[in-house]
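Engineer: 3D model of this:
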Amino acid sequence: MVEINNELLQMGKQAKRAARSLRKTTTKEKNEALLLIAEALDAETDAILEANARDIANARERGLAEAMIERLTLTEQRIEGMQNGLRQIAGLPDPITKTDTEWVNEQGLRIARRRVPLGVIGIIYESRPNVTVDASGLSLKAGNAVILRGGKEALKSNKAIIQAIQKGLERSAVPTDSIQLITDPSRELASQLMRFNQCVDCLIPRGGAGLIQAVLNQATVPVIETGVGNCHLYVHEAADVDMAARILINGKTQRQSVCNALESLVIDNAVADKVLPVLAEKLLDLNVEIRGDERTQELVQKAVLATEEDYAAEFLDDIISVKVVDGYEEAVAHIDQYSTGHSDAIITNDYRAAQDFLNDIDSAAVYVNASTRFTDGEMFGFGGEIGISTQKLHARGPMGLDALTSYKYVIEGSGQIRE
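Structural biologist: Alright, predicted model coming up:
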């Protein structure tokens, strides 16, 4: 058995007790707790922003990349968005009240499959303090206790947010130990959380490729893998050029530091002469560096030659890779080779090509004529998300309430025995 730090062991025991209590907590009580947390966040906005400003100052002193600092930054608008997310979660149906299916077998047993909480969820994440609220709210509504371990770059922000959350819970019927934050940023404690099987039922990492791979390689607790996003936009030969430009610019430049931002542009050679210079000019006007193949360099003077690493990269920056292809099949092959299975899109007015793309691309979210920036729990109507899963077991895509539940079979009889 892995030796667990005493503080973490105590947190685990408290979380287990809270999870048992949450199994009996009513939907009304959970919703009231979520609304009280939203009120507390509003009341504590100034304290949260002050703590966040200290985190940002420390991050700049340490030379963190601007993409990381952007993820770290909180504003009044973003805190208001967290509150609205909690209110939206409170308004959603409670997944724990669901019976998926029910039937009577030949022996007269009534068998039902009911949704149940996962139990205690551990979440390891980087930079984005809003994850503290999203993860807490969704876990609570689905009846789970949660142990959070954020990055050291956001420690002050996360502490201030958790203090507000705890103030909300103190006024509710939900145990305050339902939501706990590990304040020791050491890697050793994070490693122990990954192997804390006696108290943690599920582990969800949110962050860059390095964090996710570290969790996958070290964890003995079951892991739900969330998304590194090398997201592609394929401009088909039957694309509307104006639509392609709008979606490309939105996907690439609206917010570069998120996993659903576009990183790769694929375009049919049949229209590249006419379309690619137009798209490239718009990207270059917004200071986006273009890394492309030789055909791209022929058409875009400022493009630099792309490497294999560029085509596989999640840049999270003002950089995009470009590949010119000889038709649909080559486009699909390119995306299949380099996509991380997060979100990929096609721009086309050809119905057959659109339907083929939806079937051929094996990603968690596949789009026709829309921006990949919509791969988001709030945009999908989930009231936020716990993460975007790029795996296929248990949960896939934006993970809302249902993804934080499992199920059990409930069997009612009248004295039957098996012959």
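Engineer: use CA for all of it now, contacts and neighbours both
Structural biologist: Fine.
Engineer: how long is stretch 21-33 end to end?
Structural biologist: Length of stretch 21-33, first residue to last, Cα to Cα, to the nearest Å: 14 Å.
Engineer: same thing with stretch 298-310?
Structural biologist: Chord length of stretch 298-310, first to last residue, is 18 Å (Cα to Cα).
Engineer: this one as well, want them side by side:
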Amino acid sequence: MSLVMDINVEAQAKEAKRAAKVVSLLTTDQKNAVLKTIANTLEGNVDYILKANEQDLANGREKGYTEAYMDRLALSPERIADFANGLREVADLEDPVGDILSDWTLENGLQVEKVRVPLGVIGMIYEARPNVTVDATGLALKSGNAIVLKGGSSAIHSNQAIVDIMHKALEKTLIPKEAVQFISSTDRKATEQLFTMKEHIDVLIPRGGASLIKAVVENATVPVLETGVGNCHLYVDEAADLEKALSIIVNAKTDRPAVCNAAETLIVHEKWFDKNKKELIEIFKDHNIQVHGDEEAVREFPGAIPAGEEDWTNEYLSLDIAVKVVKSIDEAIDHIDDYGTKHSEAIITEDKEAANRFMKLVDAAAVYHNASTRFTDGGALGFGAEIGISTQKLHARGPMGLPALTTVKYQMTGDGQIR
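Structural biologist: Got it, this is the predicted structure:
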């Protein structure tokens, strides 16, 4: 497989814009048929994809990527089957395009409809996970959009192979392959080109680490749907139930430590900690959780590391966790205000008044009472696949499913009315 490094990103974006017109005209049934064709074609070319993935894995081993990073990068027949099944699940989702959100008739008889329509062309900038190549494409096409994909260099061979197969599938469908563009250059300038092509790209969605998201948000002139880093907090209140607290902490930290909705900081009320620290310390030991703590936490947890400023801001993506002991719920909320990323925050308590205060005052896309932050996920929340989790407040917030990839258009029907 040869990777073309000298490419014309603007030309690709123009092709995507033309193809977006075609996609926008398709019916739900036609789009669903396309997704199922892509799914079947991916399953029929597993060996081709795995061979390309092995090139990326070999490069990762040579460069000394972390175990968590290599896990995100690695593909298998089972993971490719999951890609395909994910596309079929998107096909089963309700199509938001064409939904009439509201309608009314003016006194002069002019009929007004507020209708969901595709955004147009989505620019997707992401890092190690090859699954994003498939997931983002499926969501973009189902919502009537074209997409320009710019994956990270660590997964360049895997992503190129996946796009090759998707293009092969699209040749059998009503959607032109130009609707799915992949920027195969590893030159950073290719990514930067996407930032400023407002005339061709309607929205940028960055998905990855803090540095990537910051670069896009600070440099793009194209509108950005910001997906945020997950420095997620669990606050164990004075009135927390021990069994619930331990179960939620273990799930939020250890279920999948390398994802953005995993807990990275544990804040504990001092009275609860004094009463239950033995059980908490034991559960951390059982699950090999490494504590980076304040003075009290370091004093109590064996092997704890004193926390510096970077520990309160860190998205560890591992079995490390920052631990802070506080005197009040307001101290916990202040800490979250100072260090949170507006992603997912949780309070564990049997005090409904405390829970209500926390959920009203904490500024985040998702706030939980007596539940794990791991539920911040489109599938887990019951509305299907997601293209990312937005931590901003305009257009979309939280897990972004199909409706987030649409905008609205006012359609007016008259009979000669003039003003």
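Engineer: quick one, helices of the stretch 51-200 of the first structure?
Structural biologist: Assigned by DSSP state H, counting those that start in this stretch, the stretch 51-200 of the first structure shows helices spanning 66-72, 76-90, 130-141, 155-170, 187-194.
Engineer: redo the ones you listed as a markdown table? Include distance to Ala53 of the first structure.
Structural biologist: A markdown table is the format used below for the helices of the stretch 51-200 of the first structure (distance: least, Cα to Cα, whole Å):
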| stretch | distance to Ala53 of the first structure |
| --- | --- |
| helix 66-72 | 10 |
| helix 76-90 | 12 |
| helix 130-141 | 15 |
| helix 155-170 | 8 |
| helix 187-194 | 24 |
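Engineer: Asn85 of the second structure: neighbour count?
Structural biologist: Neighbourhood size, Asn85 of the second structure [other Cα atoms under 10 Å]: 16.
Engineer: correction: the previous question concerned Arg78 of the first structure.
Structural biologist: Around Arg78 of the first structure there are 12 residues (other Cα under 10 Å).
Engineer: go on, Asp42 of the first structure?
Structural biologist: 17.
Engineer: next, work out how far apart it and Asp134 of the first structure are.
Structural biologist: Separation of Asp42 of the first structure from Asp134 of the first structure (Cα to Cα): 15 Å.
Engineer: okay, the helices of the stretch 51-200 of the first structure, which one's buried deepest?
Structural biologist: Among these, helix 130-141 has the highest mean neighbour count (mean count of other Cα atoms under 10 Å), at a mean of 26.
Engineer: just tell me the aligned range of that helix in the second structure.
Structural biologist: Counting by TM-score structural alignment, helix 130-141 of the first structure lines up with residues 131-142 of the second structure.
Engineer: give me the mean deviation of that stretch from the first structure.
Structural biologist: Once the two models are superposed, stretch 131-142 of the second structure sits on average 0.5 Å from its counterpart in the first structure (mean Cα distance after the TM-score superposition for the first structure).
Engineer: contacts for that stretch?
Structural biologist: Contacts with stretch 131-142 of the second structure, where a contact means Cα atoms under 8 Å, 6 or more residues apart in numbering, come from 23, 28, 31-32, 35, 83, 86-87, 90-91, 95, 122, 124, 126, 146-147, 149, 151, 159, 162-163, 180, 385-387, 401-402, 405.
Engineer: ok, 6 Å please
Structural biologist: 31, 87, 387 (Cα atoms under 6 Å, 6 or more residues apart in numbering).
Engineer: list the contacts for the last one?
Structural biologist: Contacts were defined as Cα under 6 Å, 6+ apart; by that measure Ile387 of the second structure touches 136, 400.
Engineer: map it onto the first structure.
Structural biologist: Checking TM-score structural alignment: Ile387 of the second structure goes with Ile386.
Engineer: and that match, how close does it get to Arg206 of the first structure?
Structural biologist: Counting by Cα to Cα, the gap from Ile386 of the first structure to Arg206 of the first structure is 9 Å.
Engineer: could you do Arg295 of the first structure as well?
Structural biologist: 36 Å.
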